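Enquirer: model this:
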Amino acid sequence: MLQNVLNTTKNKNLESQYITKPTTVCDELEVYLTRVFEKELATPNSVLLAYNPFVIKKIAGYLSGKIKMPASIGIAGETASGKSTITKDLIDTIESFATEFGIEDAITRVNTDDYYYDRSDMVKAAGSFSEFAKNYDLDIPEALELELMSKHIKELLAGKSTYLPKYDMSGTAIRHDNYTLAKPSKVIISEGLFTLTDKVKDAFNFKIYVDIPEELKRERFFIRANERGLGDSAEHIYANANSKAEVHIRPCKEHADIILSGAADRILYKNFLNKIIGIVQELYF
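Expert: Here you go, the predicted model:
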């Protein structure tokens, strides 16, 4: 288990444990990244909760140019965990850096929610989306065509352009297939409840899970529910999402290379990201 590995190594000198004498740029990056990650782990209210030491080698391989293929990043977590905000900040950071230094084809986003099956006929038959949702569970991975999502990501990783679907989130349950042309890029990123479940997780060479304390997750959910006017149904929706998360989402922690805190301050996230992005600037610009 990832957490057990980290509990035994968190307070040790990982540099001496996993890194030999630096002989290449990649080796030197491993040393530097290990220091950055370990320092972040030791910081109060850290953005980083745990990581698999092997992810340091992967990041160093990409940043040094030793690994030539595009990087695919999958970010998962429960509802209201903060995964969407973290993903947005990551995309914004990469896009800003790419714009500043004239890097083309920097990042492509594949939205997990766009792979919900089209159930518009069922919504019409039920009379409304709310009535449809009473008898159709959207909080399970089987509600999405994750095999298609995996196929699209692998096509992008292979350097092929592909057309992505677009799901209407306004309550029609319509999915428009072949809606958006996605082009290959240096980074492909996806975020969603089920992004690290079995049918799609192998499409990602970086797997990130966003964890959050139960009380804060509940507080965020009901603030959002109030904004959306869910009324008395909010409690039922939350209970269902929570029970399904126990089965389908929380076990995804075991697949994660990195576990992030959904409770951490966004400024701390940006600072952590900038330390890693700064390596690219120092090496290539």
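
Enquirer: drop to CA atoms for contacts and neighbour counts, all remaining ones
Expert: OK.

Enquirer: tell me how far stretch 144-159 lies from the chain's centre.
Expert: On the basis of Cα atoms, centre = their mean, to the nearest Å, stretch 144-159 sits 15 Å off its chain's mean C-alpha point.

Enquirer: list the buried residues in it.
Expert: Neighbour-count burial for stretch 144-159, counted by 16 or more other Cα atoms under 10 Å, picks out 144-146, 149-150, 152-157.

Enquirer: nearest to residue 78, of these?
Expert: residue 144 (15.9 Å; Cα to Cα).

Enquirer: which residues sit in contact with the residue lying closest to the closest one once chain neighbours are set aside?
Expert: Excluding the flanking residues, the one nearest residue 144 by Cα to Cα, 6 or more residues apart in numbering is residue 116, at 4.0 Å. By Cα atoms under 8 Å, 6 or more residues apart in numbering, residue 116 lies in contact with 143-145, 167, 175.

Enquirer: state the distance from residue 132 to residue 71.
Expert: 38 Å (Cα to Cα, to the nearest Å).

Enquirer: no wait, residue 220
Expert: 31 Å.

Enquirer: surely residue 208 is in a helix?
Expert: No - assigned with DSSP: H, G, I helix; E, B strand; the rest coil, residue 208 falls outside any helix and is strand.

Enquirer: following up with a second sequence; could you model it the same way so I can compare the two?
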Amino acid sequence: MAKKPLLIGITGGSGSGKTTVSKALITRLSANTPILLQQDVYYKDQSEKPMEERVKTNYDHPDSIETDRFVADLEKLMKYQAVDIPVYDYAQHTRSNETVHIEPADVIIVDGVLLFNDARVRNLLDLKVFVDTDDDIRFIRRLQRDTHERGRTVEGVIEQYLATVKPMHNQFVEPTKRYADIIVPEGGENFVAIDMLMNQAIAMVEKEEK
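Expert: Down below sits the predicted model:
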């Protein structure tokens, strides 16, 4: 049987601490030179739309993701083939002209709010992790991130949260918890759960290497 990379998927609501957990995994598995692939760079290109339409995009709906390309890139990486992934410009609400070249690795960590929605993605994942964090904490984190890093206003973030983020979370994110192999309560603050996750991931890596 041909060797294949270990593919770990991490999902949870916006601001749940997915990236914190992902980076902790990368640090713990550094000897295996893991790569991190984030689903949200696959938001669809909107360059042909006027800005007033772009700003209305519902980024929390599965249709906002170019899932076919995401799946195709994952399948290439699973065959130890390099990929060129897109770059998303959040200030302009569309995809950048740039791409990022990603070389294959023995351990691939993918994270995204909508990661478990598509069966094709779920079927590729060797370990599925759901980061489960209180709504209020997730909103505060999102508010801080979007105002500091993505050029959004406080009013705009609140409006978006109430109009799309919260209802889309209830419709498309929370129900996918049932697919998880491991649930991490309280995100990156739960060091006990993260340590258990690390141990499981290390055991799976060692099994693949045998």
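
Enquirer: can you tell me the helix or strand for residue 279 of the first structure?
Expert: helix 266-284 (DSSP states H and E).

Enquirer: against residue 192 of the first structure, how distant is the residue nearest to residue 144 of the first structure?
Expert: Applying Cα to Cα to residue 116 of the first structure and residue 192 of the first structure gives a distance of 11 Å.

Enquirer: and what of residue 242 of the first structure?
Expert: 15 Å.

Enquirer: same check, this time on residue 9 of the first structure
Expert: Per Cα to Cα, residue 9 of the first structure is found 30 Å from residue 192 of the first structure.

Enquirer: got it, and residue 132 of the first structure?
Expert: Taking Cα to Cα as the measure, residue 132 of the first structure falls 22 Å from residue 192 of the first structure.

Enquirer: burial count for whatever residue of the second structure lines up with residue 70 of the first structure?
Expert: Counting by TM-score structural alignment, residue 70 of the first structure lines up with residue 5 in the second structure. Using other Cα atoms under 10 Å, residue 5 of the second structure has 19 neighbouring residues.

Enquirer: residue contacts, residue 5 of the second structure?
Expert: 77-80, 105-108 are the contacts of residue 5 of the second structure under Cα under 8 Å, 6+ apart.

Enquirer: map residue 81 of the first structure across to the second structure for me.
Expert: Residue 81 of the first structure maps onto residue 16 in the second structure, by TM-score structural alignment.

Enquirer: ok, back up a step: can you lay out the buried residues of stretch 144-159 of the first structure as TSV showing secondary structure?
Expert: Below are these laid out as TSV (three-state DSSP):
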residue	secondary structure
144	strand
145	coil
146	helix
149	helix
150	helix
152	helix
153	helix
154	helix
155	helix
156	helix
157	helix
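
Enquirer: can you give me the helices for the second structure?
Expert: Assigned by DSSP state H, the helices in the second structure fall at 18-28, 51-54, 67-78, 119-124, 135-149, 154-160, 166-168, 191-209.

Enquirer: nearest to residue 100 of the second structure, out of these?
Expert: So among the helices of the second structure, helix 67-78 is nearest, using Cα to Cα, at 12.3 Å.

Enquirer: the closest one vs the first structure, mean deviation?
Expert: Relative to the matching residues in the first structure, helix 67-78 of the second structure has an average distance of 1.0 Å after the fit, by mean Cα distance after the TM-score superposition for the first structure.

Enquirer: map residue 212 of the first structure onto the second structure.
Expert: In the second structure, residue 212 of the first structure lands on residue 133 (TM-score structural alignment).
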